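Participant: what's the 3D shape of this:
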Amino acid sequence: MIIILSLIIMFVSGVVVFCLSHKHLLLTLFSMEFLVLSLYFMFFMFLLWSGCEIYFILFFLVFSVCEGALGLGVLVSMIRSHGNDFLSSLSILSW
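Facilitator: Down below sits the predicted model:
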């Protein structure tokens, strides 16, 4: 029971940080990775308790690693082109 409560608190805190970190791309990526990690633990516990195959976790990890690599690629590209990681510099309307 305490594990389920801690996983729910992890997920909710990750969502709160994701909603509040709207200035820097790196903070947004960190909060997204924290959300993926908490979802991974929830998925693992669900599959472990239900007695299903655990091979689904491998696919989840592959897609989460691809998402992390894509996010880091966008971050590096943005820093090279704009010189910072502020999300406000991506807007076309702000000069």
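Participant: Could you use CA atoms for every contact and neighbour count after this?
Facilitator: Will do.
Participant: Pull up the gap between the residue nearest the centre of the chain and Gly51, please.
Facilitator: Nearest to the geometric centre of the chain sits Met32, at 1.9 Å (Cα atoms, centre = their mean). According to Cα to Cα, to the nearest Å, Met32 stands 28 Å off from Gly51.
Participant: how about this one, so we can line them up?
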Amino acid sequence: MLIFISIFSFMYFMGLLSFCLKRQHLLLMLLSLEFVVISLYFCLFIYVGYFDNEYYFLLVFLTMSVCEGSLGLSLLVLMMRSFGNDFIQSFNLLW
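Facilitator: Model prediction:
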């Protein structure tokens, strides 16, 4: 069980680190955010499997993460069509 917790924490913190370091590009931020969501799913799967509970919550979690990913990709497509790049500095042009 300790190895799973260490793997989860390593994945989670590496995802947060890449999220903080790649803050200029929206696509890289979305990819690192999805990596954080996958690491949280991994942790929840191990936790639910360890205590032998129902797996319905994991289905709801995956549904919400897919919705979050599709909203982020639609925002990325909107930015690419409007401004031609995925730089976060382009948000200043929206106001």
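Participant: Need the TM-score between these chains.
Facilitator: The TM-score (TM-score structural alignment, normalised by the length of the first structure) is 0.93; 92 aligned residues with a Cα RMSD of 0.8 Å.
Participant: just to revisit the earlier point, my guess is the residue nearest to the centre of the first structure meets Gly14, correct?
Facilitator: Yes: with contacts counted by Cα atoms under 8 Å, Met32 of the first structure reaches Gly14, the gap being 7.4 Å.
Participant: how close does the top helix by length along the second structure sit to the first structure?
Facilitator: As assigned by DSSP state H, the longest helix anywhere in the second structure is helix 56-83. Mean deviation of helix 56-83 of the second structure relative to the first structure after superposition (mean Cα distance after the TM-score superposition for the first structure): 0.4 Å.
Participant: so where is that helix in the first structure?
Facilitator: Mapped onto the first structure using TM-score structural alignment, helix 56-83 of the second structure spans residues 55-82.
Participant: The matching stretch: how far from the chain's middle?
Facilitator: What separates the centre of stretch 55-82 of the first structure from the centre of its chain is 9 Å, taken as Cα atoms, centre = their mean, to the nearest Å.
Participant: Equivalent analysis for stretch 7-17 of the second structure, please.
Facilitator: 11 Å.
Participant: So for the longest helix of the second structure, what gets flagged as buried?
Facilitator: 65, 69, 72, 76-77, 79 (16 or more other Cα atoms under 10 Å).
Participant: These into JSON lines, with extra columns for distance to Arg23 of the second structure?
Facilitator: Output for the buried residues of helix 56-83 of the second structure, formatted as JSON lines (distance: Cα to Cα, whole Å):
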{"residue": "Ser65", "distance to Arg23 of the second structure": "20"}
{"residue": "Gly69", "distance to Arg23 of the second structure": "17"}
{"residue": "Gly72", "distance to Arg23 of the second structure": "14"}
{"residue": "Leu76", "distance to Arg23 of the second structure": "14"}
{"residue": "Val77", "distance to Arg23 of the second structure": "18"}
{"residue": "Met79", "distance to Arg23 of the second structure": "16"}
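Participant: of those residues, closest to Leu27 of the second structure?
Facilitator: Leu76 (7.0 Å; Cα to Cα).
Participant: Surely the closest one is in contact with Leu26?
Facilitator: Yes: counting by Cα under 8 Å, Leu26 is a contact partner of Leu76 of the second structure at 6.9 Å.
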